[in-house]
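A.B. asks: Quick one: sequence plus predicted model below, questions after.
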Amino acid sequence: MSVGSGTMVGVTTTELRESAETLLRELAGPRARLREDQWTAIDALVRQRRRALVVQRTGWGKSAVYFIAAKLLRAAGRGPTVIVSPLLALMRNQVAAARRAGVIAATINSGNMTEWDDIHAQVAAGAVDVLLVSPERLNNPDFRDAVLPALAADAGLVVIDEAHCVSDWGHDFRPDYRRIRTLVADLGEDIPVLATTATANDRVVTDVAGQIGTDTLVLRGTLDRESLHMSVVHIEDATARTAWLSRYLHELPGSGIIYTLTVAAAHDLADVLGSHGHKVGAYTGRTDPAEREALEQALLDNEVKALVATSALGMGFDKPDLGFVVHIGAPSSPIAYYQQVGRAGRGTARAEVVLLPGPEDRRIWSYFASVAFPREHMVRAVLEALDSERPLSTSALEPLVELNRSRLEMVLKVLDVDGAVRRVRGGWIGTGQPWTYDTERYERLSRAREAEQQAMIDYQSTTECRMSFLRRQLDDPALTGAAANAPGCGRCDNCTGTRPDTAVDTADLAAIRTRLDRPGIDLSPRKQWPTGMAKLGIPLSGKITDGPAVGRVLGRLSDLGWGQRLRPLLDGPDVPVPDHIVEACIAVLRDWTWDQRPTTVLAMESPTHPKLTADLAARLARIGRLRDLGTLPIRPGRPPVSAANSAHRVAALHNSWNPPPLDDLDGPILLVDALTDTGWTLTLAAHALRSAGAPTVLPFALATPT
């Protein structure tokens, strides 16, 4: 069979495989040969029109399976292949790979909005072989109603990449992926489906295979990665960990990825490493899409030693010669960890994988767990706020419920998948369909997360082979029966007994500590009142014209430097402010380029650290020779504010203070607090002070979470 013959009638299995081998060589080079499981999957999809789940390690060649199948099906007159793919980095790499095999591929994602209409037209005209879409696009009203039905009717193949996200037992809560169940259910019986992942244990395999079809072909291989040399380095102090990494980075081969758990840590670490002569860049979920693409290309071209990244640079980033992956802080799941370290050594004989866990990791895990799916009464409030005819946008809905924007969007997506709400032009409507809060499911997910966190703690202290430990966590089929007692990988620090030297150069440590110890970050003021405040009986709307000026914070709790000092202070008992904290605050105030120096100091009444906050304000007043206004008390009887949603938080804080007349002030007030998170407390307090006659309010806090 020639690839472009347009028919498969009378084509023998041998001819089909020859065509597949030809396409593989175009895709991967003249020496490439199909693995047996690759051919089995291609034959099942193209000739037998079956549904298949391929669970194979990173770098095995899963994308080759669907690109070759897509080309063969297209040549036989079938429609375009639809690939549901989660990350922009993955899409860009896949489109480039498809082009090498002569596959005409297009992608629809948040980074190319100006091209969507043209791509829709190309799909309709049959000019596209492969269309890659993000899970979020599946419920965009225009795409869902105008494009998706046609694709579902005559698609040549549907591919679900990173298919573990479809499962409740996947490593993350991805409501958009649950929509794929509906997509697959609506497909014709003659349309093959391929699901692929590198990270699926037995539970996930069973779950995903069952969702794809009753007769799903499962092809599952070993997860061992012969190129990876894994080690764990224990250094308690965060600054010392950074100093060690700065030295060790010179010894690591090629270029690689350094993962951090938070955005702030990524930027801090990139700044420190850059100041020590390393060419690095920071890559996070907040990085502009165009800058992300430039950073990815710089890493692909070895123009940087490393990207310091959050999990935003994860699934699907393809650089075969990536020489190392280092983690500053442990991910909360062995599955996530295996997924990330799998970026390294895909096309090299050796790659280094190093984990540097920290005592702060569990606190960060706890924070991310706290923003999981909300409790039932919060979800019910969303349903009650929607009607069946008048759409409400997310911003209009936010003031009506006690959920912040990201959690509200998560709830709406889940309710949409469950059929209780529907996304339409202009927002969301209720469907009136009955809905049950799946308590068992969410409790099961919570228990799974807890078990995964314990497994990551166990990984750090285990004396067994580290690769075998991870493979066992993912139920590697090659570690069953007699193979379960097979020798370890022979490459990790436990197998070889060889461990990196943890000594840190004193001069390097001092220089890094000096850089990390630079106190003070800007505290940008809120500029706009939340929409819909009138619905809550609060007369605030539009731009904030009488709030605080730009403020300052001593440090972030997630900082590599100040976070290590501020966390124990704010997590511990309420005590007077330590001298070294006061000295750092004075340094921040000394460098503050305000328009007018403050003449007075006022402490916020802190519900958790009243002694600390009042003492700090009093000492700053004495040292700066400022008038001490004491504490701004909260009105008696005001309940604690717990709402995460901006509108409800503002409503709860409104009129919480009743300051005396302040018309006699001849300069700004320095408003002092221990901790600021959303910024609304300082904003509403400043609003009250300005209403009482204060000319300017300069907020100052010891810490902010991130």
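C.D. replies: Good, I have the coordinates.
A.B. asks: going forward, measure contacts between C-alpha atoms and count neighbours the same way
C.D. replies: Will do.
A.B. asks: Looking at the chain, which helix is longest?
C.D. replies: Criterion DSSP state H: the longest helix present in the chain is helix 439-461.
A.B. asks: list the helices and strands the very next helix or strand once past that one packs on?
C.D. replies: Where DSSP states H and E defines the elements, the next helix or strand beyond helix 439-461 is helix 466-473. Packed against helix 466-473 by the contact rule (3 or more Cα pairs under 8 Å, 6 or more residues apart in numbering; DSSP states H and E) you find strand 228-232, helix 334-341, helix 439-461.
A.B. asks: Would you mind getting the angle between the first one and helix 334-341?
C.D. replies: Think strand 228-232. Here strand 228-232 runs at an angle of 120 degrees relative to helix 334-341 (axes from the mean of the first three to the mean of the last three Cα atoms, to 10 degrees).
A.B. asks: For the stretch 551-700 of the chain, which segments count as helices?
C.D. replies: 563-571, 579-590, 610-624, 646-653, 680-691 (DSSP state H, counting those that start in this stretch).
A.B. asks: Distance from the longest helix of the chain to the middle of the chain?
C.D. replies: With Cα atoms, centre = their mean, to the nearest Å as the basis, helix 439-461 stands 18 Å off its chain's centre.
A.B. asks: who touches it?
C.D. replies: 168-169, 232, 330-334, 357, 373, 466, 469-470, 473 (Cα atoms under 8 Å, 6 or more residues apart in numbering).
A.B. asks: Could you pull out the helices in the stretch 301-450 of the chain for me?
C.D. replies: So, for the stretch 301-450 of the chain - with DSSP H, counting those that start in this stretch - the helices run 334-341, 361-370, 376-385, 394-397, 405-417, 439-461.
A.B. asks: Got another one to weigh against that:
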Amino acid sequence: MDNVELRTEADAILAELVGAPAGSARLREDQWQAVAALVEDRRRALVVQRTGWGKSAVYFVATALLRRRGAGPTVIISPLLALMRNQVDSAARAGIRARTINSANPEEWDTIYEEVEQGATDVLLVSPERLNSVDFRDQVLPRLAATTGLLVVDEAHCISDWGHDFRPDYRRLRAMLAELPAGVPVLATTATANARVTADVAEQLGTGAGQALVLRGPLERESLRLGVVRLPDAAHRLGWLAEHLDELQGSGIIYTLTVAAAEEATAFLRGRGFPVASYTGKTENADRLQAETDLQRNQVKALVATSALGMGFDKPDLGFVVHLGSPSSPIAYYQQVGRAGRGVEHADVLLLPGKEDEAIWRYFADTAFPPEAQVRQTLSALSAAGRPLSVPALEAAVDLRRSRLESMLKVLDVDGAVKRVKGGWTATGAKWEYDAERYAWVAEQRAAEQQAMRDYASTEGCRMEFLRRQLDDEEAAPCGRCDNCAGPWAASSVSAEVVTGATKELDRPGVEVEPRRMWPTGLSALGISLKGRIPAKEQCSTGRALGRLSDIGWGNRLRPLLAENAQDGPVPDDVLRAAVSVLADWARSPGGWAPGVQDPAARPVGVVAVPSRTRPVLVDSLARGIAAVGHLPFLGTLTYSGPEGGHTARRSNSAQRVKALSGAFTVSGELAGALTGAPGPVLLVDDYTDSGWTLAVAARLLRQAGGEQVLPLVLAAAG
């Protein structure tokens, strides 16, 4: 078959894919170039093209052509479930049978593997996390590498640790690339790769197969009109949404930086009568599916989402994207705004930056590769164990949070220093060097990205050109549409009435604080004889906090008060009033209590403070203030006898936190006497809870000393 006939066949498949009449659809020349490279030349190619360019059309058309020529199934490594769902539906239109392997359908995996082996599946979409599963890596991956007809790596910038969204699981692809038989084509796609990331991914694609073909196009999005609206505070920004959301075309996405902000904005907009839904990492899978469906059908005005709704969500007629707060990277921002305007001539993109953005960036910035001493400590623990160690068991030896420890192990796995096996992780004994220069450079790049995002919000030049230059787009030029090119197009006015309503929503304090129920694994290795479930008679109850540090409401008030460099002092009057308000709401909840409750059995016998090494005046004044307002006795403060700062350290894992707290608190004889003399509930007051272990350990002591129930109240909760 010559090139012309192949092109005709490819265009016919495209028509089926998009649901168009035969002969009415045609691949663009740049798309055809990619298809021909895969099908005719069996090459490895990296396609860097703007969002909406049609990358999925390339690999589905190539899949159909290759399958007709006897090739094995296509394997697509895809990061998000939304993308998988969209693509399975798209493939079906062209008669392509697609299946997915991800965390949401484990009960189907065995059946799907059988279908692949029997040739009944044309496309297998796999989440990158599967690549690091022991069973998948050792049993399934080798079979896929031997039989696949086309390997597709979607969102390929995740491979590179220079990229804005590096994911260690993607690094496992190096092994699969090296094991592919000669002549198996590979396609990597992304819309967000600058020159350095492009070069890095292309080099990795060439593993064992020569130089990869790079097809890079201009990143202009002619449908998008970019703008920035600066408003004084979070209440004005929520108010702006309520007042101007209906002016935005069609349906769209409102991005927030945190789960808490998404929930706050959703509640406020719903209260104003807007059909919106929240979509975050905490949203149940069934609710995510329903939210996506509702947005696709325009049954909601917007999804209020975190980055959990990002790569791969495909709604061609999405009319707008609004950011309630600035992402920390202009490259990530470009990717998110690229959800809009794929199939419509005009779509509006607005950034509403907030004063709290940088504080939130810092809060979530603890993702850098750990210091060498902690890495060496991990390798030593694995070597000395003589058996596989699980992550919980490693936590007893290494003072790293679980998510950071897991990420580090994945990187070490790819580097060959450790290996994931049945039962956990083992050290390979291979020589490993700590690449301090590379890790420092990555950290510097993150800081540069944050500065670029500040510059984007304040630039007087073309905003689209700015974003394209951040991606090293050599064809970047003024767009003529953004607020700087054509003049401001989005009103910045917000009525006083709407701002007042938003202020009331944000000023409403109170979130639940879930207690710890189980002791962390591995405490015996630290000389602590605690394990399993915490006995009910030693647990604390579900508590309350004024807010989360990631809130755009109370979080903004609490972050400066609890910052590491904040000056200690008495609790501010407004904060104390809010704490009393939280207690009043608590009293009205089932089983709750608060000052003023008349039922003596429901009232605490008194207030106890957690000793603070950093903010003793703040905590003491908060505890005494609540006691005074509630006409409750202040029973005293737990005695702290541990190391300096031992119980205030944050961002440790659970085992290390319990180790630091073990034996650190004691109950004085006077406090113990007060507890036994008037048994009943005790209100335990602290300034902040992150892991929950300070409250758990303190509550255990108080209950052992005679407290019948411990009710924790803190100013702020993490997350």
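C.D. replies: Now that the structure is in, tell me what you want to look at. These figures come from a predicted structure and were not determined experimentally.
A.B. asks: Return the member of the contacts of helix 439-461 of structure 1 nearest to T608 of structure 1.
C.D. replies: F373 (26.9 Å; Cα to Cα).
A.B. asks: list the contacts for the aligned partner of V186 of structure 2 in structure 1?
C.D. replies: The alignment partner of V186 of structure 2 in structure 1, by TM-score structural alignment, is V193. Applying Cα under 8 Å, 6+ apart to V193 of structure 1 gives the contacts L45, R50, R51, A52, L157, V158, V159, I160, V184, I212.
A.B. asks: how about 7 Å then?
C.D. replies: R50, R51, A52, L157, V158, V159 (Cα atoms under 7 Å, 6 or more residues apart in numbering).
A.B. asks: Going by neighbour count, which of the residues you listed comes out on top?
C.D. replies: Within the contacts of V193 of structure 1, most neighbours by other Cα atoms under 10 Å means L157, with 29 neighbours.
A.B. asks: Map that one onto structure 2.
C.D. replies: Here L157 of structure 1 is matched to L150 in structure 2, going by TM-score structural alignment.
A.B. asks: go on, G563 of structure 1?
C.D. replies: By TM-score structural alignment, G563 of structure 1 lines up with G555.
A.B. asks: Tell me, how many residues neighbour the closest residue to that match other than its chain neighbours?
C.D. replies: Spatial nearest neighbour of G555 of structure 2, chain neighbours left out: L549 (4.3 Å); criterion: Cα to Cα, 6 or more residues apart in numbering. L549 of structure 2 is flanked by 26 other residues according to other Cα under 10 Å.
A.B. asks: got it, and D186 of structure 1?
C.D. replies: With other Cα under 10 Å as criterion, D186 of structure 1 counts 12.
A.B. asks: Among the helices of the stretch 301-450 of structure 1, pick out the one with the most neighbours on average.
C.D. replies: helix 334-341 (a mean of 22; mean count of other Cα atoms under 10 Å).
A.B. asks: Read off where that one ends up in structure 2.
C.D. replies: So helix 334-341 of structure 1 sits over residues 330-337 in structure 2, by TM-score structural alignment.
A.B. asks: For the matching stretch, which outside residues touch it?
C.D. replies: Here stretch 330-337 of structure 2 has contacts from 164, 191-192, 310, 321, 327, 349, 449, 452-453, 467, 470-471, using Cα under 7 Å, 6+ apart.
A.B. asks: Looking for the alignment partner of E384 of structure 1 in structure 2.
C.D. replies: Aligned partner of E384 of structure 1 by TM-score structural alignment: S380.
A.B. asks: From N86 of structure 2, how far off is that match?
C.D. replies: 45 Å (Cα to Cα, to the nearest Å).
A.B. asks: same check, this time on R172 of structure 2
C.D. replies: Distance from R172 of structure 2 to N86 of structure 2, by Cα to Cα: 25 Å.
A.B. asks: ok, those two, which is more surrounded?
C.D. replies: R172 (21 against 15).
A.B. asks: Translate the more buried one into the numbering of structure 1.
C.D. replies: Matched to structure 1 by TM-score structural alignment, R172 of structure 2 sits across from R179.
A.B. asks: so what's its match closest to, chain neighbours aside?
C.D. replies: Leaving aside its chain neighbours, R179 of structure 1 sits nearest to V417 (5.8 Å; criterion: Cα to Cα, 6+ apart).
A.B. asks: So the aligned residue in structure 2 for the one you found versus V75 of structure 2, what's the distance?
C.D. replies: Counting by TM-score structural alignment, V417 of structure 1 corresponds to V414 in structure 2. If you measure V414 of structure 2 against V75 of structure 2 using Cα to Cα, the figure is 21 Å.
A.B. asks: Fine by me, we can end here.
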